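Asks: got a predicted structure here, sequence first:
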Amino acid sequence: MVKDESIKSKNAQYDILTSDKIYEASHFKDLKTFYSTHNNGKELKEKALQSMGFYDENNMLANGAVLFQDDYQGKKTEIKCSVFSGFNKGSEKIITINRYNGNITSSINYMMDFVNQRMNHSLIKLDNVRKNIDAYPQRALFEGIVNAIAHRDYFLDGTQIQVDMFKDRLEISSPGSFYRGEKIGKTYDLSGIISKRRNELISSVLVSCNVMEAAGTGFDKIMEEYQGVDEAHRPYIYSTSDHFTLVLPDLTYSEGVEDNKIPHLEYVPVANGTKYDDAVLSFCYYQARKVSEIAEYLGVSDSSYLRKQVLENLARENYVTKGKIGRAACYRTNMDMVELK
């Protein structure tokens, strides 16, 4: 079902289709307040909404407009916010799990409040002056949340935006890959990411509210907020066929986000699999690994069994892709076949 809905979402935009709801101005007080807050007190005009396609000549709302209604509490905007005690979901204690259903503007406010109430704060000394440091810069956090809302695949039922706070980072995950964009795996080059709009109406409303750029993803602002940080504190994203995730390192955690942290994965068991499959897929998730590196990680010899029975079987079953680093064979986990726990 998710696959079918994903295919559908590539051929149409959910938010511009006409709904069965009639537009009534009194049902959009939250949107008007949100607009005014981010536009120096200005009032959202009816003409502006109409020109964006918020409703048609028969006063019928577009699907995307319905998601801005004051009383909207449907599943299309569902959010799950969690706090974990450690570095991953698989083996660490869950401190908090909150779920939220509401209209788009209240969802943005809810996610901002959730993180702000729980993030760490610190002080640093600069030439006899103390400077307050937030774990996540406000502008970077806001841009990440708005981006998740704007580019979410609203065709994918049974999914939610996930906000996960870990000891060293914040992850904001949104259903759907980049719209008609390349599946990019993991990248630190946020400013180089180009993605077409998946939701024209929702994006237009957010642009009019002055919380989203008319062009681009807003990632440039995130890069500016993290300018000058060391390698371990650089933000990055990763994208697969069914979700994309922005990772913001915690600036108060001195060690930063380490690439050598091994994720915990979920996947359908591999046909003719071995006891090493789970370790190999986790080890090769974030980057391609040479056979010698895999062998060392597993604590086994670089043998024909490892190459043929383990790695080549994973490649045949499409769980890993095979490549080369120099002249050496390497393997990288196929993100479409696994999910992070």
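Replies: Okay, I see it.

Asks: CA atoms for contacts and neighbours, from now on please.
Replies: Will do.

Asks: element containing Val83, please.
Replies: Assigned by DSSP states H and E, Val83 falls within strand 79-84.

Asks: report the distance from the next helix-or-strand element following that strand to the chain centre.
Replies: Counting by DSSP H and E, the element after strand 79-84 in chain order, helix or strand, is strand 94-100. Relative to the centre of its chain, strand 94-100 is centred 17 Å away, using C-alpha atoms, centre = their mean, to the nearest Å.

Asks: what's whichever helix or strand comes after strand 94-100 in contact with?
Replies: Later in the chain than strand 94-100, the nearest helix or strand by DSSP H and E is helix 104-118. Helix 104-118 is contacted from outside by 30-31, 34, 67-68, 77, 79, 81, 100-101, 141-142, 145-146, 149, 163, 165, using C-alpha atoms under 8 Å, 6 or more residues apart in numbering.

Asks: could you do stretch 210-218 as well?
Replies: 35, 38-39, 143-144, 146-147, 193-195, 203-204, 206-207.

Asks: can you flag the buried ones in the contacts of helix 104-118?
Replies: Applying 16 or more other C-alpha atoms under 10 Å to those, the neighbour count classes 30-31, 34, 67-68, 77, 79, 81, 100-101, 141-142, 145-146, 149, 163, 165 as buried.

Asks: how much space between Glu312 and Cys330?
Replies: 11 Å (C-alpha to C-alpha, to the nearest Å).

Asks: comparing the two, which residue is more hemmed in?
Replies: Set Glu312 next to Cys330 and count neighbours by other C-alpha atoms under 10 Å: Cys330 wins out with 22 against 18.

Asks: second one coming, line it up with the first:
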Amino acid sequence: MTTWLDILVAELRKFGAEAVGVEVKASAGGLPSSAKESLSAFSNSPGGGTLVLGLDDSPGYRAVGLRDARKLQTDLASMCRSELVPPLRPQIVLGEVDGCAVIAAYVPELPREQKPCYVEKQGMVRGTYIRVADTDRRLTAEEVHQLIAERGQPAFDAEPVVEASLGHLDEVEVAHYVARLRQANPRLWGNEEASVILRMNRVLVRDASGEYRPSLAGLLALGRYPQEFFPQLNVTFVHYPTVTGEATPSGVRFLDNVSINGSIPHMAAEALATIQRNMSRRSLISGEGRRDVWEYPPEALREAIVNSLVHRDLSAGSRGTQVQIEMYPDRLRIHNPGGLFGSVDITRLGEEGRSSARNAVLLRLLEDVTVPGEDRTVCENRGSGIRAMIASLRRAGMGPPRFKDKVTSFEVVMPNHALLDDGTVAWINSLGREGIRDSQFIALALMRRGEVLDNAKYRAATGVTDSRVAYFELQDLVARELVDQTGSRGGARYTLSNFARLAGTSEARRRPRPNRRRQIIEALHLHGTLSKSQIAEVIGASDKATEHWLSRMKKDGEIQASEGKRTSRNTRYSLTDKAMQPELPFSAPDTS
């Protein structure tokens, strides 16, 4: 019987430690002291992670065994309870891999209100870790304080800027803001003085002496030049000539290098204009014919830029870090300080109705502050920005963005390529299109580029919103033998099968895909009646693939269920008269 540990090790060997969130330690001499750091790191990191003892951490992850596995399991549980604050209660299993004892401990991410988890002897400031790639990194003191501050609703954006006054706000922008509020809600604001409106919406707040000052949110939303007080609360843009960011052989380091300042509405507009100035256009072939589009859709860029400015961390320790936009020949990267906040995690980005604001006052203000030169506002605050970004990339024939939540920072990476280019379309056509949905084609194209998908990534890439529909579509691809599945349930991952990978190549012509329909007919012709599992064994296919073909062949009238219910293990199948007709063509692989 395949166990959770077997699945984990199979994924580790196939995808690597970073991809599956695993830390591997040989532990031949007992429980290593560094395990505490990994336990802390996983509990503080998005999605948690798994500590595995008894495997070599070199490629291949060979099982080396444990001297006293039972004692090591007890020591690990004791370490979690007594050497970490707060105590952890991971799921610890003891099993065998390649005949050797191995221990695996799954450490879930702690709820926001319980972070950070730290090594008690090192103290909170020195003993708090997070997971970065496949290593444990100690958080700085400021990062630790950020985690503590985010146990509740951060209020840094509502703090008064004590050196600023009303004169530091843009008079024209303030007038537009007040007029918009009065028009949108005359019952509340129609007869109020502008000063009252600014105070009640926390554009102006009291300082320690009782004087009204612009709040940080008010200055960022409506200020003339917020960088007078916070020089690094701005945007930097760098266009690199190479994919690594290194200089060209001729010594060119940057194609463009810009520092963008002003209020958030102006920075967002200028950042978009700067990116477009550095973009070229490409041709997109669709049902409407060939049309020219930007390398990156402006709507996707706009949403990514605004999100980075509005949801960035505004705590004192992060005010020295800019929002960074980096353009490379193959991708665009937008990075901001501060990871995801609240109930939103990396697997639920873009889900309808799921939104959480780190800077609640700032976001609320920008709902009523317009984009320079336009009638629309900077933010909607409806949790739809990520969905709009993904949808616009999909309409442009591009792959989905990649999101990285690093607890103390967040980044969006947009690959610069057409997802369904001519070569990919030709490859998809070679697979056989009957019954395959457009969303499944997108997933296949992504997997062809090396992407490893799970249910959440599938939904984000394809626009499918229901996890059950996504599961059905992925399982359908597995059944068609176009996709291989590793793991099960919530931990299932999907990659392209060898059949699909070789489709359309000379290798595929030398080793054609098996004609499962013909194999099933021949098996039943030889044996008379067989169950699903017996058919799968005879033709050398998975249960899912066999079930897929049995369903199709029953629908086509080629087989019939001879006894039991269709879903019963005892159901046996036999051929119909139609399947026995000698003129049925079986010369080519059936790709339907």
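Replies: That came in fine, so what should we check first? Keep in mind that what you see is a predicted model, and the values were worked out from it rather than measured.

Asks: coming back round to it: strands - which of the buried ones among the contacts of helix 104-118 of the first structure land there?
Replies: Ile79, Cys81, Tyr100, Val163, Met165 (DSSP state E).

Asks: now which residue in the second structure aligns to the third one?
Replies: Here Tyr100 of the first structure is matched to Ile260 in the second structure, going by TM-score structural alignment.

Asks: can you tell me how far the closest residue in space to its match that isn't next to it in sequence is from Ile264 of the second structure?
Replies: The shortest distance from Ile260 of the second structure to any non-neighbouring residue, by C-alpha to C-alpha, 6 or more residues apart in numbering, is to Val235 (5.0 Å). Distance, Val235 of the second structure to Ile264 of the second structure, using C-alpha to C-alpha: 10 Å.

Asks: which part of the first structure lines up with the strand or helix carrying Arg131 of the second structure?
Replies: Assigned by DSSP H and E, Arg131 of the second structure belongs to strand 129-132. Alignment of strand 129-132 of the second structure against the first structure: no match, by TM-score structural alignment.

Asks: can you name the next helix or strand after that strand?
Replies: Downstream of strand 129-132 of the second structure (by DSSP H and E), the next one is strand 135-138.

Asks: output the contacting helices and strands for that following strand.
Replies: helix 35-44, strand 129-132 (3 or more C-alpha pairs under 8 Å, 6 or more residues apart in numbering; DSSP states H and E).

Asks: in stretch 72-86 of the first structure, which residues are buried?
Replies: In stretch 72-86 of the first structure, counting by 16+ other C-alpha under 10 Å, buried: Tyr72, Lys76, Thr77, Glu78, Ile79, Lys80, Cys81, Ser82, Val83, Phe84, Ser85, Gly86.

Asks: do stretch 194-203 of the second structure as well
Replies: Ala194, Ile197, Leu198, Arg199, Arg202, Val203.

Asks: and if you look at stretch 151-166 of the first structure?
Replies: If you call a residue buried by 16+ other C-alpha under 10 Å, then stretch 151-166 of the first structure has these buried ones: 151-157, 159-166.

Asks: what's the answer for stretch 205-221 of the first structure, then?
Replies: Val205, Leu206, Ser208, Cys209, Asn210, Val211, Met212, Thr217, Gly218, Phe219, Asp220, Lys221.

Asks: run through the helices of the stretch 101-250 of the second structure in chain order.
Replies: Shown for the stretch 101-250 of the second structure, the helices assigned by DSSP state H, counting those that start in this stretch span residues 123-126, 141-149, 171-184, 186-189, 194-200, 216-222.

Asks: just say which of those helices is most tucked in.
Replies: helix 216-222 (a mean of 30; mean count of other C-alpha atoms under 10 Å).

Asks: how far out from the middle of the chain is it?
Replies: 30 Å.

Asks: show me what that helix is packed against.
Replies: helix 264-278, helix 360-366.

Asks: so can I have CSV of those showing distance to Lys14 of the second structure?
Replies: Shown next, in CSV, are those (distance: least, C-alpha to C-alpha, whole Å):
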stretch, distance to Lys14 of the second structure
helix 264-278, 38
helix 360-366, 42
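
Asks: right, and the ones you listed - which one's nearest Leu444 of the second structure?
Replies: Closest to Leu444 of the second structure of those, according to C-alpha to C-alpha: helix 264-278, at 30.1 Å.

Asks: now that closest one on the first structure. Mean distance?
Replies: Comparison of helix 264-278 of the second structure with the first structure after fitting gives an average deviation of 1.5 Å (mean C-alpha distance after the TM-score superposition for the first structure).

Asks: give the buried residues for that helix.
Replies: Neighbour-count burial for helix 264-278 of the second structure [16+ other C-alpha under 10 Å]: Ile264, Pro265, His266, Met267, Ala268, Ala269, Glu270, Ala271, Leu272, Thr274, Ile275, Gln276.
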